[in-house]
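Asker: Take this sequence and fold it.
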Amino acid sequence: MKKLLLMLMLMAPLATFAQKFGKVNTQTIMQNLPEIAKINGELQATAKQYENDLKSMQDELKRQSDAYDKAKSTMNPTAQKQKEEELNTLYQKIQQTYSDNQQALQKAQQDKMQPVVEKVRKAIENVGKTGGFTYIFEEGAAVYTGTNVEDVTAKVQAEINKMK
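Answerer: Okay, the predicted model is just below:
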């Protein structure tokens, strides 16, 4: 029994050497995909629209605030308080719109990127299966990479091109 256990312990490192490891740079892959440029353009257009909407709201707040400052001395206290509440409400609406726009932009980014991420993940999986890899790591995530690790970034890019 001891000999069997000793033999298994000696063979364990051999099994480790039989494993095949790969690394991939998904950032490089994503940057080279034409879908990413399109998505970025769409998101920038949406962000610009949100920015323009907020700018017009801010301009309206400034216009009303300036008008209030000019007319404040001739207003009675009740009218002053009412106008200040209106300005405060408009200010809060601007803040809420900004927050809502940020959340909508993040959701749009996630929704648009999900199919691309799935496509890259599927390509990595296909390269892993066809190449007989035990593991494929994200480049830069490993603390140490030995010489027996293959960079499969180009293979994944080729796999994505086959998917088109």
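Asker: Every contact and neighbour count from this point should use C-alpha atoms.
Answerer: Will do.
Asker: What's the local residue count around residue 130?
Answerer: By the criterion of other CA atoms under 10 Å, residue 130 has 9 neighbours.
Asker: Second chain to compare with the first, below:
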Amino acid sequence: MKQFKTLVIAAMMLVGGSQAINAQAKTAHVDVSEIMAKMPAMLDAQKQLEKLSATYDTEYKTMVDEYQGKLKKYEQEAATVGDAANETRSKEVQDMQKRIVDYRDNAQKELQTKESDIVKPIMDKVKASIQKVGKAKGFQYVFNSEGLLLADGPNITADVKKDLGF
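Answerer: From the prediction side, this is the model:
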């Protein structure tokens, strides 16, 4: 019975000791937003997206201006033209409205797709760099600084920027 107690106590100490070892995992943090905001490839991507967005905005504004012009003209002439013409014009205005809404929706979808296509490879590169730097420095876990209430460990943001070349 005494040997059994000794064995149980030894097992408990072994389990407790391994938990203490596991509790001391090396951790660090990195500010991914700062890296993305200052990364030259991301700045170029933002410029491309802004240019594309401006193109869509210009076309959208042209369509809306044309719509408003026709609507104003048709409202002024409504009393002087026949019912058939007013009905045709009403249908034309509704069709224009639908084309404008469809254009806006498609432009938003295309912008989101383009943004995803451009940003994903950049984000993958940042993630790979974080993993590389984290492993090189012997960290088991690297957390994103966003949302951390306490970031008392090493900050490897500068190291990741250096690895990415900026």
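Asker: What are the boundaries of the strands in structure 2?
Answerer: Secondary structure of structure 2 (DSSP state E): strands at 27-30, 141-144.
Asker: on average, how far is the last one from the matching bit in structure 1?
Answerer: Mean deviation of strand 141-144 of structure 2 relative to structure 1 after superposition (mean CA distance after the TM-score superposition for structure 1): 0.4 Å.
Asker: In structure 1, what stretch matches that strand?
Answerer: Aligned by TM-score structural alignment, strand 141-144 of structure 2 falls on residues 135-138 of structure 1.
Asker: Enumerate the positions of the matching stretch that are buried.
Answerer: Neighbour-count burial for stretch 135-138 of structure 1 flags 136, 137 (criterion: 16 or more other CA atoms under 10 Å).
Asker: Walking through structure 1, point out its helices one by one.
Answerer: For structure 1, applying DSSP state H gives helices covering 2-17, 26-32, 34-71, 77-131, 153-163.
Asker: Determine the set of other helices and strands touching the third one.
Answerer: I take that to be helix 34-71 of structure 1. Applying 3 or more CA pairs under 8 Å, 6 or more residues apart in numbering; DSSP states H and E, one finds that helix 34-71 of structure 1 contacts helix 77-131.
Asker: repeat that for 10 Å
Answerer: Judged by 3 or more CA pairs under 10 Å, 6 or more residues apart in numbering; DSSP states H and E, the packing partners of helix 34-71 of structure 1 are helix 26-32, helix 77-131.
Asker: wait, doesn't residue 105 of structure 1 sit right on residue 47?
Answerer: Yes: using CA atoms under 10 Å, residue 105 of structure 1 is in contact with residue 47, at 7.0 Å.
Asker: Let me have the helices and strands packed on helix 34-71 of structure 1 in TSV, extended by distance to residue 159 of structure 1.
Answerer: Below are those laid out as TSV (distance: least, CA to CA, whole Å):
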stretch	distance to residue 159 of structure 1
helix 26-32	11
helix 77-131	6
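Asker: Out of the ones you listed, flag the one nearest residue 143 of structure 1.
Answerer: For residue 143 of structure 1, the closest of those is helix 26-32, at 17.4 Å, according to CA to CA.
Asker: Can you tell me what residue 97 of structure 2 aligns to in structure 1?
Answerer: Aligned by TM-score structural alignment, residue 97 of structure 2 pairs with residue 91 of structure 1.
Asker: So for residue 80 of structure 2, which of the strands of structure 2 sits nearest?
Answerer: Per CA to CA, nearest to residue 80 of structure 2 of these: strand 141-144, 67.4 Å.
Asker: Include distance to residue 143 of structure 1 when you put the helices of structure 1 into JSON lines, please.
Answerer: Formatted as JSON lines, the helices of structure 1 follow (distance: least, CA to CA, whole Å):
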{"stretch": "helix 2-17", "distance to residue 143 of structure 1": "18"}
{"stretch": "helix 26-32", "distance to residue 143 of structure 1": "17"}
{"stretch": "helix 34-71", "distance to residue 143 of structure 1": "29"}
{"stretch": "helix 77-131", "distance to residue 143 of structure 1": "21"}
{"stretch": "helix 153-163", "distance to residue 143 of structure 1": "19"}
